[in-house]
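Trainee: Build me a model:
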Amino acid sequence: MPIFTRSDSTMQKANVLHEENMTKATNARWIYISLPLMLLFTVSMIDKSNINILFAERQFLQDLAISDNVIKGTLSSVFLITYALGQFFWGFVVDRIGAFKSGMIGIAIWGIAMIIGGVATSVTALLWSRALLGVGEGVLYPIALTLTAKWFPQQEQGKAQSFWFTGNAIGPVIGIPAIALIAASFGWRESYFALAIISFICLAIFIFMIRNKPSEHYATNAAEVNYIEKGQGVKKTANIDTGSVKSVLTSPLFWILTTVYACVSIGFFGFSTFLPSYLTEAKGIDFVNSAMINAAGYALAIIVQLVCGYLSDRWMKRAAFVAVASVIIIGCFVGFLYTTNTTVVILLTIILLSVLYMPAPITMTMLHEVASSQVMGRISGTFGCVSYLVAAAGPMVVGFFSTTTGSFTGGFMALISFIVLSLLLCVYLMKKGY
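Mentor: Have a look, this model is predicted:
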């Protein structure tokens, strides 16, 4: 029987450690987490914007007796309200039962909502469809932020969130023409049913690919799990108990980040809602070309987000990126308001649309330095709920000031004040090392 000495045992342990270090880490987090999350945000963006495209479809308006803008506004607003409140509700659910189970329930709900929309014969039924869609899609940010916190080390969270957030830009690029084509060729109800089928396909993909933690996933190895765990942790917020919901919610830093996100969201929703009307009425650009300008802006937004996500991880100066974006947004706003050159207007509009998207994922990345993965569901739910309730005021702000002053300039200048506030808060965050 062989006899092992102390040195033999030490050498065996060293060999085991050497083999573990030599094992190449898998990249399951990028394939099985980022990709399906991006797909979910892409489809969700198409689902929520489906009705905005159908507002221009005559048969849709006739079938449901939609005759004025008050009804259209109500159908849009009810979604934003339930979407915001849904994020708060789902935040608690995600922390309780996990992102995997929460995601399955939420995606199923929004698939059912699209079916209800497809069979609707009245505005009331359509209102229920929109409200249920908001509740279902409200699960997205709590599960996405929770999964990012658990699946990605701190030095990759900017890239990861920018990657899945691009779904919000990809959605309009492919969704606007696709929905219009389906509605024109087959009917508006068929556009709802098609999106319902796609939503349930997303549910199947989610079930197959997503797991709550790296250690639970069939595609990860020990090297990847170890790499992720070593890169996690909060570095800049030693004065905050990041694992306590109460501590995070009473932290000024959380509310600064929430305010920044709300300000850039007000700018986005306020601008994007009135952009087609502004280009057509104030700048003399026809409807078709204005749609092309929108598509170009969203396409460029994909590139801007990915590049900035990568660089923010490389330099770890996330607040600086949001500050620079705020400066560009303000400059573009002022520029196209006071120029009469159509080419300049088009270029500034495309740049503005692309940059308006970028601050959101970068701001959410800073949220990981305030809250741990154990409470991220509740924290992100509160963060999203407050931000989107405030952001819902964006279109109303533009509408009110535009009506009061008699031009779009007054409404857009009101939006600029929120972006200025975002800039000032980001300068403060930069001084704090964020």
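Trainee: Going by C-alpha atoms from here, please, whenever you check contacts or count neighbours.
Mentor: OK.
Trainee: Tell me which residues are up against stretch 153-167.
Mentor: Applying CA atoms under 8 Å, 6 or more residues apart in numbering, the contact partners of stretch 153-167 are 30, 34-35, 37-43, 45, 145, 148-149, 152, 227-233, 301-302, 305-306, 308-310, 312-314, 316, 358, 361-362, 364-365.
Trainee: one more time with 7 Å, if that's ok
Mentor: Here stretch 153-167 makes contact (CA atoms under 7 Å, 6 or more residues apart in numbering) with 34-35, 37-39, 41-42, 148, 228-229, 231-232, 302, 305-306, 309-310, 312-313, 361-362, 365.
Trainee: just the helices in the stretch 151-300 of the chain please.
Mentor: Ranges of helices in the stretch 151-300 of the chain, per DSSP state H, counting those that start in this stretch, are 157-165, 167-185, 188-209, 222-230, 245-249, 252-281, 287-315.
Trainee: which strands and helices sit next to the third one?
Mentor: If contacts are counted by 3 or more CA pairs under 7 Å, 6 or more residues apart in numbering; DSSP states H and E, helix 188-209 sits against helix 35-54, helix 99-119, helix 167-185.
Trainee: Quick one: closest of these to Ile346.
Mentor: helix 167-185 (17.1 Å; CA to CA).
Trainee: circling back: determine which stretch of the helices of the stretch 151-300 of the chain is the most buried.
Mentor: Ranked by mean neighbour count, those are led by helix 157-165 with a mean of 27 (mean count of other CA atoms under 10 Å).
Trainee: Let's compare: structure for the following, please.
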Amino acid sequence: MTKVRYGVVFMLFITVIINYMDRSNIAVAAPFISKELELDPVQMGLIFSAFGWTYCALQIPGGWILDKLGNRKTHAIGIAGFSIATLLQGFVHGFSGFILLRVGLGAFEAPAFPTNSKVAASWFPEKERARAVAIYTSGQFIGLAFLTPALIFLQQWFGWRGLFIITGIIGISWAILWYLLYRDPQHSKKVNKQELDYIREGGAIFDAIADDKSVKSTVGIKDFAIVLKSRKLWGIYIGQFAVASTLWFFLTWFPTYLVEYRGLTFVKTGLLASLPFLAAFVGVLSSGFLSDFLVKKGVSDNVARKVPVITGLLLATSIIGANYVENTNLVIMFMCIAFFGNGFASITWVFVSLLAPKRLVGIAGGVFNFIGGTASIIIPIVIGFLAKGGNFAPALTFIACVTLIGALSYIFLVGKVERIQVKEEESLKGYESA
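Mentor: The predicted structure follows:
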């Protein structure tokens, strides 16, 4: 049996690194941008959040585009688009220019994680899927852990404008490579029959729509209702908002918090800021491999899938501990525990493919990422207002409360982990009605 699926998850891993490099480079550049362009914390909060405006608004349309164009084209177009937006930020000279390009960045990144989820669901049997999700999701943490010092180095040598230009060029190059190298399993010339049968018999859903020519690629109103009225899906939607809230604190305000509110030098910040990302990397890999190990040993999905997420979200509430210590090492310790917990909870995407009706994984993934993506709008702005008076403690308390709500949503709303059943004729009618 070939092992092509392992190469595919590595490509997803690289894609996620590129995604988050282009989302987070502004956090590294923020102190210099605000100084050169004379922007206050509220304006910087708006710039941080502008990415989320279109990222959220286009999640459901992004899911539709994914179901229509497929994995290969959707990722290639998206990566190229947001990389060009990143490159152009190197030429901005005002507040409005940054807002416009961050909006463009969010628009092209909108289909990214629904596509990642669908690729994983296409290439991996259910018993390996949490591991696959953990591996590619870890790219956002390991990439940032090692990239943060590298991005600071680039900025010191080439300035913040050079930072955006160089990261944009890297992304454009990867978009070309993705289009040249990626194929879905049923179209891949590298995969053999044994691996194809293995992933199909294990619950891969690559042929759920593509192999049924009687089903149109449009989506009806009833299909949207299915993914919007389910209590189970709302449980993971709220949980995803909580996971994303902690993440977006680290992607936007964390370096500024260390420099302006904890008085660290920028070079020292670069080194210390990488530690929570390393902790999150350990957390997400530990969670994914532990979850699949438990499934292999016959443990129910209710325990194997839900417990890591709930445990991780509860650990993430420890971020509030930084409010009660002055020692820098203790501050970083609490940040590491919180982000480890966030990483441990970050296998949430596995629930989309486990709970959503097979025909609606793309749309359910779009709604899931839409709700989670609203954190990229709300969190930077709220933190900007809460920290405006020079006190960051209310902001960290706010993050801790959100993560607690996320844990409670998995405990009380998700319930038994099983696929939502929809009558076939109802689903088909939804497709045909559009």
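Trainee: Let's have the helices and strands packed on helix 188-209 of the first structure in CSV, adding distance to Glu156 of the first structure.
Mentor: Listed next are those as CSV, based on distance: least, CA to CA, whole Å:
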stretch, distance to Glu156 of the first structure
helix 35-54, 15
helix 99-119, 20
helix 167-185, 18
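Trainee: wait, which of those helices is closest to His217 of the first structure?
Mentor: helix 99-119 (11.5 Å).
Trainee: And the closest one against the second structure, how far off on average?
Mentor: Superposed on the second structure, helix 99-119 of the first structure shows a mean distance of 1.9 Å to its aligned residues (mean CA distance after the TM-score superposition for the first structure).
Trainee: quick one: buried residues of that helix?
Mentor: 99-104, 106-118 (16 or more other CA atoms under 10 Å).
Trainee: ok so, going back, which one, of the helices of the stretch 151-300 of the first structure, ends up nearest to Gly335 of the first structure?
Mentor: Of all the helices of the stretch 151-300 of the first structure, helix 252-281 comes closest under CA to CA, at 13.8 Å.
Trainee: Setting the sequence-adjacent residues aside, check what's closest to Ala273 of the second structure.
Mentor: Pro255 (6.7 Å; CA to CA, 6 or more residues apart in numbering).
Trainee: meant to ask about Ala113 of the first structure
Mentor: Counting by CA to CA, 6+ apart, the residue nearest Ala113 of the first structure is Ser129, at 4.8 Å.
Trainee: corresponding residue for that neighbour in the second structure?
Mentor: Applying TM-score structural alignment, one finds that Ser129 of the first structure aligns to Leu101 in the second structure.
Trainee: Ile379 of the first structure now?
Mentor: Match for Ile379 of the first structure (TM-score structural alignment): Ala364.
Trainee: Over to Phe408 of the first structure?
Mentor: With TM-score structural alignment as the criterion, Phe408 of the first structure matches Phe392.
Trainee: Tell me how far Ile26 of the second structure lies from Met44 of the second structure.
Mentor: Using CA to CA, to the nearest Å, Ile26 of the second structure is found at 10 Å from Met44 of the second structure.
Trainee: Who has more neighbours out of these two?
Mentor: Met44 (26 against 23; other CA atoms under 10 Å).
Trainee: Secondary structure class of the more buried one, three-state.
Mentor: Secondary structure, DSSP: H, G, I helix; E, B strand; the rest coil: Met44 of the second structure is helix.
Trainee: Likewise for Val417 of the second structure?
Mentor: Val417 of the second structure is classified as coil under three-state DSSP.
Trainee: what's the neighbour count on it?
Mentor: Around Val417 of the second structure there are 17 residues (other CA under 10 Å).
Trainee: now it: how far from Arg305 of the second structure?
Mentor: Taken as CA to CA, the span from Val417 of the second structure to Arg305 of the second structure is 8 Å.
Trainee: same deal with His187 of the second structure?
Mentor: 31 Å.
Trainee: more neighbours, those two?
Mentor: Taking other CA under 10 Å, His187 of the second structure and Arg305 do not tie; Arg305 has more neighbours (26 against 9).
Trainee: Leaving out chain neighbours, which residue sits closest to Ser265 of the first structure?
Mentor: Ala391 (5.3 Å).
Trainee: next one: Ser318 of the second structure
Mentor: Counting by CA to CA, 6+ apart, the residue nearest Ser318 of the second structure is Ala338, at 5.4 Å.
Trainee: Trace that neighbour over to the first structure, please.
Mentor: In the first structure, Ala338 of the second structure lands on Leu352 (TM-score structural alignment).
Trainee: Report the mean deviation for the strand or helix carrying its match after fitting onto the second structure.
Mentor: For Leu352 of the first structure, the host element (DSSP states H and E) is helix 342-357. Superposing on the second structure and averaging over aligned pairs (mean CA distance after the TM-score superposition for the first structure), helix 342-357 of the first structure comes out at 2.5 Å.
Trainee: Same check on stretch 77-91 of the first structure?
Mentor: Relative to the second structure, stretch 77-91 of the first structure is 1.7 Å off (mean CA distance after the TM-score superposition for the first structure).
Trainee: now the residue nearest to Ala113 of the first structure: how far from Leu75 of the first structure?
Mentor: Ser129 of the first structure sits 9 Å away from Leu75 of the first structure when distances are taken as CA to CA.
Trainee: what about the two, which has more around it?
Mentor: Ser129 (24 against 21).
Trainee: Next, the mean deviation of the helix or strand containing that one compared to the second structure.
Mentor: Per DSSP H and E, Ser129 of the first structure falls inside helix 123-137. Once fitted to the second structure, helix 123-137 of the first structure is off its aligned match by 2.1 Å on average (mean CA distance after the TM-score superposition for the first structure).
Trainee: Would you mind pulling up the elements that that helix packs against?
Mentor: helix 69-97, helix 99-119.
Trainee: And the contacts of it?
Mentor: Contacts of helix 123-137 of the first structure (CA under 7 Å, 6+ apart): 44, 64, 75, 78-80, 82-83, 86, 106-107, 109-110, 113-114, 116-117, 120.
Trainee: Same check on stretch 192-206 of the second structure?
Mentor: Met1, Thr2, Ala121, Ser122, Trp123, Phe124, Pro125, Glu126, Pro185, Lys358.
Trainee: Next, the contact list for the second one, please.
Mentor: By CA under 7 Å, 6+ apart, the contact list for Thr2 of the second structure reads Val191, Asn192, Glu195.
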